[in-house]
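Colleague: Sequence and predicted structure below; questions after.
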Amino acid sequence: MNWLELIAVLLGILSVWYARKEKIFVFPFGIANVSIYIYICFVARLYANAGINIVYLISNIFGWYMWSGRGGNQKLEITRNTSKQNIISWVSVVLIYVSVFFILRWVNKGDVEYLQSYLPWIDSFNTAFFLVATILMAVKKLENWLYWIIGDIISIPIFASQGLYFTSVQYTVFLILAILGWREWKAKLKSKRNSDE
């Protein structure tokens, strides 16, 4: 699986690179990346991550639609969450975490080794952050990068513990790109606000 993982890693890095640059190529590379990771995560018994990759596939299609201007009359601009949207985002992380955790326990109820490991806990946790990040990215909210950063930090050791070292390196690169993406999108937003005044 190493060659397949390496291809997925390269596609994923390209996708995040284009997201950081606010280029629509984020989506075709993202679609290819997550399609491969659905398989990789299932084989590695990271079932929540396999599930989130299915959601990523759908959100990449939705994001492509939104970013191409088909979701409205004009190009989607970077914006910040309101206080209410921030609360909704954090509550969503908690609700998704609890829901995914109990779904994993129910689906894998016969797999005692899996249930007694840390995987259901941590897999659910980073899945919750990534799901919220994906939704915020699709509508160009600056805060999406913060959720990616948290999820990336969690993912680095998870994938290494499953022997998916290329993927662990990928999440290290994602972490760096997410930090840069946060800074670049924040600067673009500030520049736009200054030019509007």
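Modeller: Sure, I can see it. Numbers count the residues shown, from 1 in each chain.

Colleague: For the rest of this, base every contact and every neighbour count on C-alpha atoms.
Modeller: Fine.

Colleague: List the buried residues in the helix or strand that residue 172 is a member of.
Modeller: Under the criterion of DSSP states H and E, residue 172 resides in helix 165-196. Neighbour counts over helix 165-196 (16 or more other Cα atoms under 10 Å) mark 165-175, 177-182, 184-186, 189 as buried.

Colleague: just checking, residue 49 touches residue 122?
Modeller: No - here residue 49 does not reach residue 122: they are 10.2 Å apart, not a contact under Cα atoms under 8 Å.

Colleague: okay, pairing it with this:
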Amino acid sequence: MSLNTILEIISVIFGILYLTLMIRENIWCWIFGILASAITVYLYVHVTLYLEAGLNIYYILAGFYGWTYWYQHQNKEAISGKTNVPIRTWKLGNHVIAIVTSGILSVVLGIIMHQYTDSERPYIDATITVFSFVATYMEARKVLSTWHYWFLLNAASIFLQIDRGLYFFAILSVFYTIMSVYGFKRWKKTLISQSA
């Protein structure tokens, strides 16, 4: 088994821990997310998915932001690590702005990557990358509809990862896609209980 395959498996394990803890609103999710992303940066550069590598650098930074933001709202008495950051919703206008802006940036970035790099799938890579920036911000701020974004992004990532021979990452993306439905339901339940 090659070093890259071993690293991919380790990153997948950390990714599963990250998502499981994120769904449970546990602050420790951010540590596993940071570790998974650090390994993933190396692997994506190795298979010329440069924007995905850059996205994972952003995930590392967002992980530190998420950790800090959630830590400031953590229930200090809770051993579970659960935070007191409330689940939020976005108005339609926020989504329109996010989708239109991200769509335009995806096309521009795709063109740049197509013309100036050897990226194999520049437009898909650009779209997943740009929209993932938005979804990660929403996740850190605990916006309920982040799960809708992640469902679509993870489903799209499956193709990209299989295309580049990252089969363990593709399996992880299948898991993430399915768990996005569960994450939405769990956070929605929390949102309803907040309002009660």
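Modeller: That came in fine, so what should we check first? Remember, predicted model here, so these are calculated numbers, not experimental data.

Colleague: TM between them?
Modeller: Scored against TM-score structural alignment, normalised by the length of structure 2, the superposed chains reach a TM-score of 0.88; 185 aligned residues with a Cα RMSD of 1.8 Å.

Colleague: between residue 49 and residue 122 of structure 1, which one's more packed in?
Modeller: More crowded of residue 49 of structure 1 and residue 122, by other Cα atoms under 10 Å: residue 49, with 23 against 18.

Colleague: contacting residues for the aligned residue in structure 2 for that one?
Modeller: Mapped onto structure 2 by TM-score structural alignment, residue 49 of structure 1 lines up with residue 52. Residue 52 of structure 2 makes contact with 41, 44, 125, 128, 129, according to Cα atoms under 8 Å, 6 or more residues apart in numbering.

Colleague: Name all residues that make contact with the third one.
Modeller: Okay, so that is residue 125 of structure 2. Residue 125 of structure 2 sits next to 49, 51, 52, 110, 160 when contact means Cα under 8 Å, 6+ apart.

Colleague: Residue 128 of structure 2 - how many residues pack around it?
Modeller: 22.

Colleague: element containing the aligned residue in structure 1 for it?
Modeller: Alignment note (TM-score structural alignment): residue 128 of structure 2 maps to residue 126 of structure 1. Using DSSP H and E, the element containing residue 126 of structure 1 is helix 119-138.

Colleague: how far apart are the helix or strand just after that helix and its match in structure 2?
Modeller: Sequence-wise, the next helix or strand downstream of helix 119-138 of structure 1 (DSSP H and E) is helix 144-161. Following superposition, helix 144-161 of structure 1 is found to deviate from structure 2 by 0.7 Å on average (mean Cα distance after the TM-score superposition for structure 1).

Colleague: Find out how far helix 144-161 of structure 1 is from the centre of the chain, if you would.
Modeller: 9 Å (Cα atoms, centre = their mean, to the nearest Å).

Colleague: For residue 24 of structure 2, see how far away residue 84 of structure 2 is.
Modeller: 12 Å (Cα to Cα, to the nearest Å).

Colleague: Next: residue 43 of structure 2.
Modeller: For residue 43 of structure 2, the distance to residue 24 of structure 2 - Cα to Cα - is 28 Å.

Colleague: Of these two, give the one with the bigger neighbour count.
Modeller: A side-by-side neighbour count of residue 43 of structure 2 and residue 24, using other Cα under 10 Å, places residue 43 first with 21 against 17.

Colleague: element containing the closest residue to that one other than its chain neighbours?
Modeller: With Cα to Cα, 6 or more residues apart in numbering as the criterion, residue 43 of structure 2 has its nearest non-adjacent residue at 6.8 Å, and that residue is residue 4. Residue 4 of structure 2 is part of helix 3-23 when elements are defined by DSSP H and E.
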